[in-house]
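Enquirer: The following block contains a protein sequence and its predicted model.
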Amino acid sequence: MGQQGVFFHGRRCGFYDMDCDRCIVRDGGYRCNTVVILSRAFFRAFCVMLEAIPTEERASRSGVQHAVRGTVMDQHHHLFDVGGAHVARLEDLRLIKGEGCYAADWKLPNQAHAAFLRADRAHAKIVSVNTEAARKAKGVLGVYTGTDAFSAGYVKPLSMLTFAGKDGMKARIPDRVVLAHGRVRFVGETVAMVVAETALQAQDAAELIEVEYEELPVVVAPESALADGAPQLHDNVPGNLAFEQEAGDAAAVAAAFAKAAHVTKLKLDCTRVAPSPMEPRACLVGYDAGSGAYTIHVPVQGINMMRMQIATYTGVPDDKLIIKARDVGGGFGQRSIAYTEYVALMIAAKALNRPVKWVATRSEAFMSDSHGRANYITAELALDKDGTFLAMKLDWIADLGAYLHPAGPVSPMRNPVTCLNGVYKTPALFGRWRVALTNTVPVSAYRGAARPEIAYTIERLVDESAAQMNIDPAELRRRNFIPPQAFPYKTPTGSVYDIADFPGVLAKALKLADVAGFAKRRADSEKRGLLRGQGMATVIENSGAGMFPKDEIRLEVAADGNITAYSVSHSQGQGHETTFAQIIGDGLGIPAERIKLRQGIAEQGLIGNHTGGSRTIVGAGTVCSIAAKKLIEHATPLAAEQMGVEPSQVTYANGVFQSTESERKITLGELAAKKPLTVTGEGKFGSTFPNGCHIAEVEIDPQTGVTDVVSYVTVDDCGTVINHTIVEGQMHGAVAQGWGQIFGENIVYDPETGQLLTGSFADYPMPKAGWIRDITIADHTTFGTISPLGVKGMGESGCTASLGALANAVMNALRPLGVPPLDMPLTAHKLWQAIAAAKKGH
């Protein structure tokens, strides 16, 4: 069912020059599903080009190696019928042809344009704002300041930090007027908004605004912000401590450390990064004076999350906020926030009774888009003489910037606790978490949302312990894994891991990475004057669960038999149009190409979670299957009525209802032409726990400090794989983001002035194509028990594992020189300095 093309088994692959069964004929052309190609329309030319390249050169250009698939699923479960294969993404051709609708494409009749004046200092009182010249400038329709925003009551953003902290502490949530009122607290904060006939006129006029400031002391380091006597950012946040919590058993941990034969301690900085999606932030707001409703076009990860935040910020009822979005060019957590600019546009749209549009520049993005990570952790691991883990404790400071984004503090407070023991049966755990406010851009969830940080911390501790105790790092992990027979496993902090096979995942990764041959490769590197290292990370993360009461998917059947599926979860490149269509097509037995996904349609009134936290396949994806089943159940009696038989006398297969008593039959389309055929599926699912093992191998040139990642292996358990092409694409992107953070990405502020020193791509190094060579991707799946599909989620696994694997590989290369533990970013300059210092003996 759901056939995706005609397979030609045994063809000779022009890409790998080997036998391959993944070439299919589609639309009159060949398509290789072994590799991710921009679109099937380009495949023929791509193959022809590659046929002219020598075999060995083709192999070196491949960029990805596909290992043999593996599964330890129960024999009663089968892999997804049309999934698991490398099915081409349905949305790609539309996007490549320029038919996507992104921020710059949004237009409404008579729309005006906004520009923002931003604070040029990190902490200051606003003495006065002179807008006279700006108001007189050509094309200007209005100028708005903090006084207007304060009068509108747009002061209190939503907070998701609703649970109690240490000793019952409630989160201290600072107010944030959408245009700064009385004081600015970070460079880039919105101070005034100009609306004009054109974007250029608005920008020119904004530069005419004169602001008089009274400088205040600045603090940008979180530890300094929490120190006695530090500059205070908000009156209701004494000591700049917005929240504090503890988790675990402090007494049990203390007892375990007292009897430990060995203790490993590390101080780790998980650096502040700029998410930098390809599409800039943008918003277009229209206002209907008759109904009092706002139509807000904005790139989102889910319309319900955005609506809820804007309603809280403004007091405008939910039913008066119509959120619309279509294509979104990357998210990484950044698209789930109702930014102050979006809300400020509502003031202008209502005042002018005209739509108002704003599109951010890349410079604005660096100084006002939410930043990510910025967690600073001191961690200790206690072991007995045989290397058995006895306890772990940590002290975690989260730098959340000058204000709290809704999900900002939730990520470091919740996600690390959920998987505090990682993949290990560590019996005693304890942690202390503090949220600090600083004169910097507010921080929010970034791909992984503190899951990479806790995995990084644990895996750095494990490798450092292995080195200090002279135990093979893989063996140390084996000794402490939660064994397969222990599942479901309740962790010391209360999470329940449903199913996994950590030893199996590790074993496959060790084989694919050829760990047994590493010593020879290291010796070969030494002969060439290079330092070679290998590092691994075995990790687990929580996924799946969401904050909304359920997820809904609506299916509508047209008279031609095609189906429209509606969802509030919103893709930012994850391939929902393909994955959802595959699941629905599998359930109904029809080709995925006959199913059209429509996202962000507010008029449908659906309930559901936004796309983030690797949850969409678990929630909305599973509900796609439920909705398909419900459609058959709903349509069966209708079909029986049309055929004049009882429902019990009707069977369904491949889009056709058939009478068992006669040759009469009716298709879904024919039935929909006679009666409206619409159903809404729903479901609520808890946390899932995807896991995996990544092994990185690096070479470092001691003369320059330049690191080359020569091999990277991933083996992951994400449960049932719906589409390998999409899973591998997610892995590629997430691993690349991990590489970027380890080897260069780092937002830096001047400690004295709070000025942003990395405000462009000239100063902030993004991962480049040349960094990323071969990635070997494999899976070792167990059938998840939370979703009927057996899925667990996959979007963040690459970030979660890559930080530890890469850092451990670098330290493995440097450790023989006596280099002490280093932390990210592991830039060439930092490594060169460390190597030089080690050679000098200090």
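Expert: Yep, it's here.

Enquirer: only C-alpha atoms for contact and neighbour calcs from this point on.
Expert: Noted.

Enquirer: where along the stretch 651-800 of the chain do the helices fall?
Expert: For the stretch 651-800 of the chain, applying DSSP state H, counting those that start in this stretch gives helices covering 668-674, 724-743, 797-814.

Enquirer: now the stretch 201-350 of the chain
Expert: Under DSSP H, counting those that start in this stretch, the stretch 201-350 of the chain gives helices at 222-225, 250-258, 303-314, 340-352.

Enquirer: Same list (the helices of the stretch 651-800 of the chain) but as a markdown table, adding mean neighbour count.
Expert: Output for these, formatted as a markdown table (neighbours: other CA atoms under 10 Å):
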| stretch | mean neighbour count |
| --- | --- |
| helix 668-674 | 19 |
| helix 724-743 | 22 |
| helix 797-814 | 28 |
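
Enquirer: The longest helix along the chain: which residues count as buried?
Expert: Assignment by DSSP state H gives helix 622-643 as the longest helix of the chain. Across helix 622-643, burial judged by 16 or more other CA atoms under 10 Å covers 622-632, 635-640, 643.

Enquirer: do the same with stretch 131-141
Expert: For stretch 131-141, the neighbour count (16+ other CA under 10 Å) marks Thr131, Ala134, Arg135, Ala137, Gly139, Val140, Leu141 as buried.

Enquirer: Next: stretch 818-838.
Expert: 819, 821-828, 830-832, 834-836, 838.

Enquirer: Now intersect the buried residues of stretch 131-141 with the strands, please.
Expert: Val140, Leu141 (DSSP state E).

Enquirer: closest to Thr753 among the buried residues of stretch 818-838?
Expert: Pro825 (22.7 Å; CA to CA).

Enquirer: Which of the three states applies to the closest one?
Expert: The three-state label given to Pro825 by DSSP: H, G, I helix; E, B strand; the rest coil is coil.

Enquirer: where's it relative to Val496, distance?
Expert: 34 Å (CA to CA, to the nearest Å).

Enquirer: same deal with Pro816?
Expert: For Pro816 relative to Val496 (CA to CA), the value is 40 Å.

Enquirer: then this one, side by side with the first:
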Amino acid sequence: MTKDQVHNVTGTTTSTPFKGRREDRRLLTGAGRYTADRSLPGEAHAAFLRADRAHARIAALDVGPALAAPGVLAVLTGRDAAAAGYNRGQPLMPPARGEPMKVPTGPALALDRVRFVGEPVAIVVAETAHEAQDAAERIVVDYDDLPAVVDARAALEAGAPLLHDDVPGNLAFDTAFGDGAAVGAAFARAAHVVRLEQESARVVGNPMEPKAALAAWDGEVLDLWSSSQGSTGMRMSLAGLTGLPPERVRVHAEDVGGAFGIRGNAYPEYAAMALASRRVGRPVKWVASRSETFLSDYHGRAVWMSAELALDAEGRFLAIRHDWVCDLGAYPSAAGAVTNTVNAALMAGGAYAIPAVCGRTRLGVTNTVPITAYRGAGRPDMAFMVERLVDEAARETGLDRLEIRRRNFIPREAFPYAIPSAPAAEAYDSADFHALLDAALAQADWDGFAARREEAEARGRLRGIGCAVFIEPAGGVSPTDEAAITFEPDGSILLHEVAIASGQGHETVLPELAARILQVEPERITLRAGRMDGPSLKGGGAFGSRTMMSMGNVAVAAARVVLDKGRDLAAEALEADPGDIAYADGAFHIVGTDRAIGLSALARAHPGALDGRAELPAPKAFPSGAHVAEVEVDPDTGTTELVRYVSVDDCGVVVNQALLEGQIWGGLLQGLGQVFGEVCRYDEEGQMLSASFMDYAMPHADLVKRVTIELMLVPSPGNALGVKGVGEAGTVGSLPTAMNAILDALRPRGVRRLEMPASAARVWQALRSG
């Protein structure tokens, strides 16, 4: 794998020379502390019995053989969970406008009925993990099978098998956005109308660290160790599952081996673990197998999309209309509704000045694993649909793909730009789409592509090039965020916040930001993220490309509070007026004199008095980008090679360029994984056909051969640092870019439509039936 040079095109950067991530030594030498590495004295071990069918009534459940097995301490079922009030329901993130969402509830373990393969039916607690697993296999369950439905479109049809009595027609939520009347009028006068139907297939998050939990009780307080993206959200989620007040719940996470959205909230298994620990009076630990990861970690995507674009005779966009059917799985997750409603609506017009925009989104329940936010959370799907539609509009009208985009871009001078598909208060803050596209085309040598295509044809290969331009929402989520800075007796400094890293480099970059304000070496500041033994803080987790905007800005604000407090204390210590006190190089001094006192000395002299705390409204911004991909297809085998990829992103001011590039790389690989191989499929009976790495294609490092990452910096006016967020940009841009390139390669052979993933078999078949 090679990577081209990285450029800063415009704007400014506050990035400092990269010395390596502070956390890397610990993580690369095996000294990381993941959930499975945590143990408590006297702990027992748990295993789950899971449903082996997608839809059935539980006619009988005999746990006697399991209770008689060696080492078994307890076996709990749905009746135990229901009696204790431990359920699978939890606070939902608010979806878009519409009637209240229909939310089925039930105990943390299946009671009377199972609704997807992998749903937990019972938990066994034993002295060892192997004893628990052996005993779980002895539980006898008699099922009365029921018809299953695994496609959300089929689930919404009349006569489909009903999953929940309180969700009529399997329709959990139905919402609309934009101005339907204005869109209808625009379509009526349009010279061209382009229609497209596509699927963003179900995918499995598959973090390196499987789901795991360790539950223990400290009197009436529940402690839970588990992978998490943020302590506040996990605490509230677990409180919702158990019925405990939040102050009686403590959640803990140190290192997290990947998250991608699926570690944002508590799982029903965690509530079952809490109940099991309560029942046996000991800590209880559980580490999922990789099979359980496939069958019970919440999945992503699973959206069926159709859209129409209306154009005038000159190729200007008049209106766009969307119709989505989204799979929620068997139960709504906390983020399942908001993922494909709020985020998608904010991107429904893409980077284009489309006067009229509207859409409808329906969320249906099916006999499958629940869906949650997965890297991009609705953003890649909408970017994919808009940019595929624009390419088809170019083909329909005969306009050049680049010209039709340039003709319809929102101009830079129009920002802030009111979003037609969103409430009046929502506006894109800043972007420069013309400059983004120009930079991407130059890096990709777009003008030289014709010669490369001709050379490929001489070798019997099909070569294609594609582009995409996008703007996406980032940030927000929680109303406010807090951070605190405290001083230890030895002079070290602790920075406290709630977002928990899963590979982003928080331990490196957040102390760097605070250190710049305090003018001390970053090594003196240690990040304490999501800790229950520190200050109680509000805030969202590490999702939605929000951490630098939210936690970065509030960390800087907390450091400024420290300096404000320190100035008064220094004035007292130096017997001077506070107005005569200045701060530089880690010390307060009287202006015009050599009298000074260091920050550390002041903290030691006044224990606790220098500690600072800040709270800020959670900012929102709109990162944007232009990507170009070039592919080559072997028509005899359908094998597609990604020969070049260019990513030009506007993520605002860059704080740490190396970490930012890492986020773009990660996002690209996840998006390209979905384009070229990842897909989770069920058969008609609800059995997962891709529940192992033998059947589920994960992206490999050799998927990308030549990648250019370029940054264009248009600072966000919505936060002091001017940052915009970058965690999902690679995924948002890569889905439409790569698919546009693949279809460009196949179009000369008559292929007009192709669903993701563009596997060799699918491409080969498309060429044969083109």
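Expert: Right, received. Where do you want to start? It should be emphasised that the depicted structure is a prediction, and the values quoted were computed from it without experimental measurement.

Enquirer: Would you pull the TM-score for this pair?
Expert: TM-score of the superposed chains, computed with TM-score structural alignment, normalised by the length of structure 2, equals 0.98; 764 aligned residues with a CA RMSD of 1.2 Å.

Enquirer: Which one's more surrounded, Pro816 and Val496 of structure 1?
Expert: Val496 (17 against 11; other CA atoms under 10 Å).

Enquirer: neighbours of Ser495 of structure 1, just the number please.
Expert: Neighbours around Ser495 of structure 1, by other CA under 10 Å: 16.

Enquirer: ok, it - contacts?
Expert: Ser495 of structure 1 makes contact with Thr418, Cys419, according to CA atoms under 8 Å, 6 or more residues apart in numbering.

Enquirer: Name the SS class of Met367 of structure 1, please.
Expert: Classified using three-state DSSP, Met367 of structure 1 is helix.

Enquirer: how far away is the counterpart of it in structure 2 from Arg88 of structure 2?
Expert: Residue pairing (TM-score structural alignment): Met367 of structure 1 is matched to Leu295 of structure 2. Per CA to CA, Leu295 of structure 2 is found 16 Å from Arg88 of structure 2.

Enquirer: With neighbour numbers in mind, choose between these two.
Expert: Comparing Leu295 of structure 2 with Arg88 by other CA under 10 Å, the one with more neighbours is Arg88, at 28 against 25.

Enquirer: if I read this right, Leu602 of structure 2 contacts Ala570, doesn't it?
Expert: Yes: using CA atoms under 8 Å, Leu602 of structure 2 is in contact with Ala570, at 7.1 Å.

Enquirer: State the span of structure 2 onto which stretch 258-275 of structure 1 is aligned.
Expert: If you align by TM-score structural alignment, stretch 258-275 of structure 1 falls on residues 188-205 of structure 2.

Enquirer: Taking the buried residues of stretch 131-141 of structure 1, tell me the two that lie furthest apart.
Expert: Thr131 and Gly139 (14.6 Å).

Enquirer: Give me the nearest residue to the equivalent of Thr198 of structure 1 over in structure 2, chain neighbours excluded.
Expert: Here Thr198 of structure 1 is matched to Thr128 in structure 2, going by TM-score structural alignment. Spatial nearest neighbour of Thr128 of structure 2, excluding adjacent residues (CA to CA, 6 or more residues apart in numbering): His45 at 5.4 Å.

Enquirer: which one in structure 1 is aligned with that neighbour?
Expert: So His45 of structure 2 corresponds to His113, using TM-score structural alignment.

Enquirer: same thing with Leu76 of structure 2?
Expert: Leu76 of structure 2 maps onto Tyr144 in structure 1, by TM-score structural alignment.

Enquirer: Please identify which helix or strand holds Ala456 of structure 2.
Expert: Using DSSP states H and E, Ala456 of structure 2 falls within helix 449-458.

Enquirer: Show me what that helix is packed up against.
Expert: In this structure, helix 449-458 of structure 2 packs against strand 462-471, with contacts taken as 3 or more CA pairs under 8 Å, 6 or more residues apart in numbering; DSSP states H and E.

Enquirer: could you give the angle of the strand it packs on to helix 729-746?
Expert: Strand 462-471 of structure 2 and helix 729-746 are oriented at 150 degrees to each other (axes from the mean of the first three to the mean of the last three CA atoms, to 10 degrees).

Enquirer: Give me the range in structure 1 that strand 462-471 of structure 2 lines up against.
Expert: Using TM-score structural alignment, strand 462-471 of structure 2 pairs with 531-540 in structure 1.

Enquirer: Tell me how many other residues surround His78 of structure 1.
Expert: Neighbours of His78 of structure 1 using other CA under 10 Å come to 12.

Enquirer: ugh, wrong one, I meant Arg22 of structure 2
Expert: Neighbours around Arg22 of structure 2, by other CA under 10 Å: 15.

Enquirer: re the thing from before, please report how far the match of Met367 of structure 1 lies from Gly750 of structure 2.
Expert: With CA to CA as the criterion, Leu295 of structure 2 and Gly750 of structure 2 are 39 Å apart.

Enquirer: One more: Thr12 of structure 2?
Expert: With CA to CA as the criterion, Thr12 of structure 2 and Gly750 of structure 2 are 46 Å apart.
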